[in-house]
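A.B. asks: just coords:
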C-alpha cells in the first residue's frame, strides 16, 4: 500500500529537483501525463535521468548530452525498469514535464497535471514491473487527487501531438487500463 504525505510518495526514493514551480491553489490537479525517458537514448540504468532532473548532467559523459545538459526539466516521478520509483517534485507543485501543451482546450498542462516518466523508449516494450508500479501509483494518486479519472490519464503525445511521441507505440494502453480496472 502506497502512502502520500504532503505531496510526497513515502515509498519512493526522494531526489528533490529545483526545476519546479509552486502550483496555484486554484489549479486543481485533474490530469496525469505518462512520458518516457532514457539517457543516453535507448540505454537504461545509470544516474543520468536523475542528473538531468537535478540540473547536474555532465555534458562530457555522452555526446548526446551536449544538447540537453542545460535543460531545466523535471517530472514528479520516474518509474525505472525494475519498478523502482524516484520522486523529484511534490505532487502539490508543478514539475516541468509537459512544455507547450494543451488538453481539452486548456493550455499549460503543467499547471494542472502530474507527470510520470517511465524509463524506456517509444519502441522498447515496458516491463511488467513498470506497469504494476504505475497502476499502484495511479490508484493512490486518484485517491489523493480524485479529479484524475481514467479519461484524464494520457500520454505526452496526447497533449503535445506535433512535438512529442511518448510514451510511444510500445506502451500498451489496453494492458494498463485492464490492470487499472482489475481488483478495484
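C.D. replies: Yes, it's here. Every value quoted in this text rests on a predicted model; they were computed, and no experiment measured them.
A.B. asks: going forward, measure contacts between C-alpha atoms and count neighbours the same way
C.D. replies: Fine.
A.B. asks: please name every helix or strand in contact with the longest helix along the chain.
C.D. replies: When the chain is parsed with DSSP state H, its longest helix is helix 128-144. Helices and strands touching helix 128-144, by 3 or more CA pairs under 8 Å, 6 or more residues apart in numbering; DSSP states H and E, are strand 77-79, helix 173-181.
A.B. asks: what inclination does it have with respect to helix 173-181?
C.D. replies: Relative orientation of helix 128-144 and helix 173-181, computed by axes from the mean of the first three to the mean of the last three CA atoms, to 10 degrees: 50 degrees.
A.B. asks: how far away from the center of its chain is helix 128-144?
C.D. replies: Taking the mean C-alpha point of helix 128-144 and that of its whole chain, the gap between them comes to 12 Å (CA atoms, centre = their mean, to the nearest Å).
A.B. asks: for that helix, which positions count as buried?
C.D. replies: Across helix 128-144, burial judged by 16 or more other CA atoms under 10 Å covers 130-131, 133-135, 137-142, 144.
A.B. asks: try it against this one:
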C-alpha cells in the first residue's frame, strides 16, 4: 500500500486510534526530525491490544504485572508499525505526540516540539521484520516529501536524543538497511 497524508495530517487507509496524549505544536510547520522507537507489551511479547491501550490511556494494570508500573503513563507516538508491517496512527503529524520525553537533537531540546515519532513493535535485541522495514521506508519517503524540513540527516533513534535514558530502537535495528532503501 502506498501512503498518502491528507489535509488533516492523517494517513489515508491506515487504522486510526486517536490518542489523548498529544497537543498542539507551537509551530505546526516546524516538523524537522523523525525519531525511531521500539515498544513491546508486555516486554518481549508481540501482538495484542496493549500498545494501543497504553497510547489511549486504557491499559489495565491487572492485565500483566509490568502494566502496574506503566498504566498511568501519558505517552503516544504518531504511528506504530506492527511486526507484519501494519501501520496504526495515533496522532496527526501536525500535532505534538508525547514520545521523546527529555531529549535533545543538534543542540535543541524538547524534541516532541519538532519531531514525528514512529514506534516499531520490537525490542532492542530481536531483529525487526522485513515487513516493518518496508513499511517504515514507505512511510519515511512520504513524510520526507510532505514535510520539507525533514531530511535523511534528520532521522535518528530515541537512544541518540535521550542517551543514558533510552536504548531504542537498539542494536537490532539495521540503520543501513533502512536508510539504503530511502534513496529509491
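C.D. replies: Looks like it arrived, so ask away. On a predicted model such as this, the values are computed, not experimentally measured, just so you know.
A.B. asks: in a markdown table: the buried residues of helix 128-144 of structure 1, plus distance to residue 16 of structure 1.
C.D. replies: As requested, those are arranged in a markdown table below (distance: CA to CA, whole Å):
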| residue | distance to residue 16 of structure 1 |
| --- | --- |
| 130 | 22 |
| 131 | 24 |
| 133 | 20 |
| 134 | 20 |
| 135 | 23 |
| 137 | 18 |
| 138 | 21 |
| 139 | 23 |
| 140 | 20 |
| 141 | 19 |
| 142 | 23 |
| 144 | 21 |
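A.B. asks: pick the most buried one from the helices and strands packed on helix 128-144 of structure 1.
C.D. replies: For those, the stretch with the most neighbours on average is strand 77-79, a mean of 26; neighbours defined as mean count of other CA atoms under 10 Å.
A.B. asks: where in structure 2 does the longest helix of structure 1 align, residue-wise?
C.D. replies: Counterpart in structure 2 of helix 128-144 of structure 1, with TM-score structural alignment as the criterion, is residues 130-146.
A.B. asks: which outside residues touch the matching stretch?
C.D. replies: 2-5, 81-87, 120, 150-151, 177-179, 181-182 (CA atoms under 8 Å, 6 or more residues apart in numbering).
A.B. asks: same thing but 6 Å
C.D. replies: With CA atoms under 6 Å, 6 or more residues apart in numbering as the contact definition, stretch 130-146 of structure 2 has outside contacts at 84-85, 150.
A.B. asks: now swap in stretch 9-21 of structure 2 and tell me
C.D. replies: Counting by CA under 6 Å, 6+ apart, 4-5, 55-56, 74-76, 88-93 sit against stretch 9-21 of structure 2.
A.B. asks: that stretch aligns to what range in structure 1?
C.D. replies: Stretch 9-21 of structure 2 corresponds to residues 7-19 of structure 1 when matched by TM-score structural alignment.
A.B. asks: quick one: end-to-end distance for the matching stretch.
C.D. replies: The straight-line separation of the ends of stretch 7-19 of structure 1 (CA to CA, to the nearest Å) is 16 Å.
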